[in-house]
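[1] Attaching a predicted model along with its sequence, questions to come.
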Amino acid sequence: MKKQYKEGRFNIKSSVPLRKHALYLLDKLNGHYSKQHAQFSCLFGWYEQGEYQSYLALGQNAEYQCRLYDGHAVFTFKVAEKVVLEQKVGLCDSASSIYESLFCHLKALIQASQPYLGDYFEGDISALPFLGGWKCITSNQAYEGDMIFRATLAELIVHVQGQSCLAYGDDLLLSSLQDVLSLDEFETSMKLAKPIGIINDQKVPECREYIGNLVELLNDVSGSKDKVVLGRKRHLFSYAPVTSTQLLNHVHNERFNTYDIIVEWADEPSWVCVSPETLIKKHLETVIVEPLAGTRKGSEFSGTAAKFRQELVESVKENEEHRVAVDLFLKSVSQYCQPNSVKLEKSKNIIDLGYVQHLKSIIRGRVNEGISIFDILCSIYPPATIWGVPIKESTSRIERAEPFKREFFAGAFGFFNLQDSANFALAIRIAKLHEQTVIVYSGSGIIEGADPFHEWMETDNKMAPFLSAVVRT
């Protein structure tokens, strides 16, 4: 029997802000549709022209996947766990070549799968989002056997905009959705407000090792314009299991226009992300990238925040880091856009997230006919903001100085549809949940002249949304 997506429009009555309501709604959907929740659950919330909207998704109808095996990538398109298409290709060793191959073959797989959609789905599903993302691969060997890309077409998709939502699913799922929307939010709010108590934590690497590694990197980049982004993580051990909705409830801040992201697959740990950085957005012929590079501490006191802001504006190191990132994006995006259409609309705007301040630019262009989101991703990922320059040298430096797998940290989360609209956030300000452990990740850009202890403190500052969400018991 073919799968159906009926459309239902529902009004929202909520006493809490829209971002909070979307989170509460996902928690209620997870409880009501437990079978679908066990397969896949996702919240992807973002701002569009100042207005917040979100996709909530549960269950698994179809999926595009890529897994690494023995130096090869296996690309798969599945419907209801049935393999419809599968392709196996060789991969190169360098990071840029790996991702160029990944996105090139994903584009081919998606195109090849479309003639089969009519065999499995009734009607047009081209506007529905495939939600997911990809991991940040610093070493092929470390990711042997891993699923490095996956994007899921959920059984139930709820698109929340303002005081209404559009829902897509079969008759059975939609018939009970109004009941879920009507559930009292007070019980959910009390459950998600429960404090997250931690009994211990572990830094990976520890400060001494991190600074030692950084000093070696500074010797490497001395006398050059090279940059490398060095990451670290921190394990927070809780006395009780922590849920993704509970963690995001404590982490996100209504005052700042960041992404709200929860991604859970049955065979993966849960991920929670409040990224401030758009990797890429595409709608029709318009493409937008928003490089974020250059950081100073934030403060709740206006005078102190202004002092840090002025330091950021005047910092040669932070401005150079930002310039390199912007120049690379401009060069990469221009390859796929109409002549003279690529514009640097906003340059080095300061965004204040409370705990840190960043330099941010916005680049907009009009893509050439026939260019897909995956063509552009071939060129822009991995960006300097999470990797470094040159790519090849940065790869070997990251492998040498980072004693862990990044997994989805510094990868991306978001959605695309078969009409080639897309929105992907860089997976920074991110944590992984595994039973009673919350693992928080962050990184900083290292160039000549960087101060090792300052970089350690910067990575701590970037973890602040998660560190301030927990209580030591």
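    That came through fine.
[2] can we go C-alpha only for contacts and neighbour counts from here?
    OK.
[3] which residues in the stretch 301-450 of the chain form strands?
    343-352, 356-366, 388-389, 412-416, 422-426, 430-434, 437-447 (DSSP state E, counting those that start in this stretch).
[4] Which among these is found nearest to V215?
    The closest of these to V215 is strand 437-447. By CA to CA, the value is 10.1 Å.
[5] Check the secondary structure at the closest residue to K405 other than its chain neighbours for me.
    Leaving aside its chain neighbours, K405 sits nearest to A142 (7.1 Å; criterion: CA to CA, 6 or more residues apart in numbering). Per DSSP: H, G, I helix; E, B strand; the rest coil, the secondary structure class of A142 is helix.
[6] The one 10 residues further on now?
    Following three-state DSSP, the label given to T152 is strand.
[7] show me the contacts for it.
    Q60, N61, A62, E63, Y64, F130, L131, G132 (CA atoms under 8 Å, 6 or more residues apart in numbering).
[8] adding another structure so you can compare the two:
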Amino acid sequence: MNTVRQFTFKNPHPDGDTGMVGAAIAQWLESRYPQAAAEFLGLFAHTADDGAYSIAGVGSEFQVESRKQGDTLHLCLKHRGSVLREVSYALAGRDLHEEVFGHAAHFVYGARVLLMGTHQLPPSTMLLGGWRCGTHPDEMQEPLIFTIPRIACHVTREACVFTLLGDESDADIIQAMSDLPREVSPSTPLKIAGRRDIPECRDYIGALSEMIASLSQEANDKVVICREVRLFLQSAVSPVDLLLMAASGKPAKYRYVFRWLDGEAWVGVSPEMLVSKQGANIVVEPLAGTRKGSDAKDKSERYRQELLNDGKEIEEHETAARMFLDMLGQVCEPASIQQLESRGIIDLGYVQHLKSKIAATLRPDCNVFHLLAAIYPPATIWGKPVALSGERIRRHEHIERDFFTGGFGFFTLNDDANFALAIRTARMTHNEVRVYAGSGIVRRSDPYREWLETSNKMKPFLDNPYTVYS
């Protein structure tokens, strides 16, 4: 049984950015508890009209792990490395994402009984983590992973609430709050020694031209093709520093850092909510359709009008929104599904997107993983028809997505959840940063324009005040 200790402090900067407060706490936790941070480092910040919060955590007190071996999926709940519960499920060869989430939906019921009963964790306990995008399902070995940190801090505008599941000193936490800086910035610039595009522009355009010729004229025939830029570093930077660099422009809806076992870190400034769940109420906000942005007001307005009147971008967006409406019907009360917004504009500064907002009520026999089984992968990162899009991605895409275009966020023991779609995301090691972007391809797409669109989407990492090319 775990002893749960909580300490609540007033947020010392209630008028500031809760994401930056969370980043400062994550930096302090990583510095003060390097061994715990080597097990797990997590930072997840969400900004919304009705409020903002961030969660920072280190150490792996409990962890839900997955392992795929051939046609078998193993799901395991561990406590500091010791197995508490393990179940193996046969995979039937259907869509891998649907099967993984479907089995996870069953597994977490039993895990919650152990965590809330035997270990007496409160229902509000968050499991931070995410899942990989299975563009190559035969090669996927670890589909999803979620962690309950040993030390975590939940930051709102009003308070910073620390939860300790280990034996860390109370005095350390008190000291951390008294030393919390108001302004947080990267401690070192991102010094780039070299760059490589995968694929190169010519190869990307060639592959896209070949694929576009195979698309039908049907409005729902779409596929998302992604590429990457590898940056070779002169010196290492921390994952939180990289996040602060990428987040130096307009605030994104989500900012996050995830790293397990001192391995590669995933850093993102995603603008897209995959799903938010509070009680039975769920919201999805698909983004599809893109134009570049500008700091100049007249140019920004011109691009906005182009986006609102571009047939290709509207077609791409409507395809994604209709797909969500169809998929939600599988797990939600049919009469509850409402499209609250259609073709709104979200301006990120470097790009603008068309956005819809859809709300619904989840059926009482379903949890958040049933919901993910129904809605993932969405057309915004995959395409439609789903099975055909998977074949096209495997044939024409030249990268390994891993967590990119998967999801990052949390779910709680009482089944609330918030997940960002993992776009505007980079993978980093000590000497390399891989930056990813994709675009939705339909029959009317122009391959070179899609190259430019993906370049614009990478700007938070490739073109910010802290990035220096030698």
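    Yep, it's here. In this text, all values refer to a predicted model and were calculated from it rather than measured experimentally.
[9] related to what we said a few turns ago, so what does the residue nearest to K405 of structure 1 match up with in structure 2?
    By TM-score structural alignment, A142 of structure 1 lines up with E139 in structure 2.
[10] Burial check on that match, number of neighbours?
    11 (other CA atoms under 10 Å).
[11] Would you mind measuring from it to R401 of structure 2?
    Distance of E139 of structure 2 to R401 of structure 2, given as CA to CA, to the nearest Å: 12 Å.
[12] Equivalent analysis for Q141 of structure 2, please.
    13 Å.
[13] The two - which one has more neighbours?
    A side-by-side neighbour count of Q141 of structure 2 and R401, using other CA under 10 Å, places R401 first with 20 against 15.
[14] Might one say that that one is in contact with T135?
    Yes: using CA atoms under 8 Å, R401 of structure 2 is in contact with T135, at 7.3 Å.
[15] follow-up on the earlier one: what about the contacts of T152 of structure 1, which are in strands?
    A62, E63, Y64, F130, L131, G132 (DSSP state E).
[16] Neighbour-wise, which one of those leads?
    Result: L131 is most packed of these (other CA under 10 Å), 29 neighbours.
[17] who touches it in this structure?
    Applying CA under 8 Å, 6+ apart, the residues contacting L131 of structure 1 are C42, A151, T152, L153, A154, F413, G414, F415, F416.
[18] Map it onto structure 2.
    By TM-score structural alignment, L131 of structure 1 lines up with L128.
[19] Make TSV from the contacts of L131 of structure 1 and add distance to L248 of structure 1 to it.
    Converted to TSV, these look like this (distance: CA to CA, whole Å):
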residue	distance to L248 of structure 1
C42	12
A151	22
T152	21
L153	23
A154	21
F413	15
G414	17
F415	19
F416	23
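[20] which one among the residues you listed gets closest to E187 of structure 1?
    Distances from E187 of structure 1 to those, taken by CA to CA, are shortest for C42, at 21.1 Å.
[21] Over to the spatially closest residue to that closest one that is not a sequence neighbour. Which of the three states is it?
    Nearest non-adjacent residue to C42 of structure 1, counting by CA to CA, 6+ apart: V263, 4.6 Å away. Recorded secondary structure, V263 of structure 1: strand (three-state DSSP).
[22] Thought T245 was touching V263 of structure 1, still the case?
    No: using CA under 8 Å, V263 of structure 1 makes no contact with T245, being 10.4 Å away.
[23] where along the stretch 151-300 of structure 2 do the helices fall?
    170-178, 201-214, 239-246, 297-309 (DSSP state H, counting those that start in this stretch).
[24] hey, which of these is tucked in deepest?
    Among the helices of the stretch 151-300 of structure 2, helix 239-246 has the highest mean neighbour count (mean count of other CA atoms under 10 Å), at a mean of 25.
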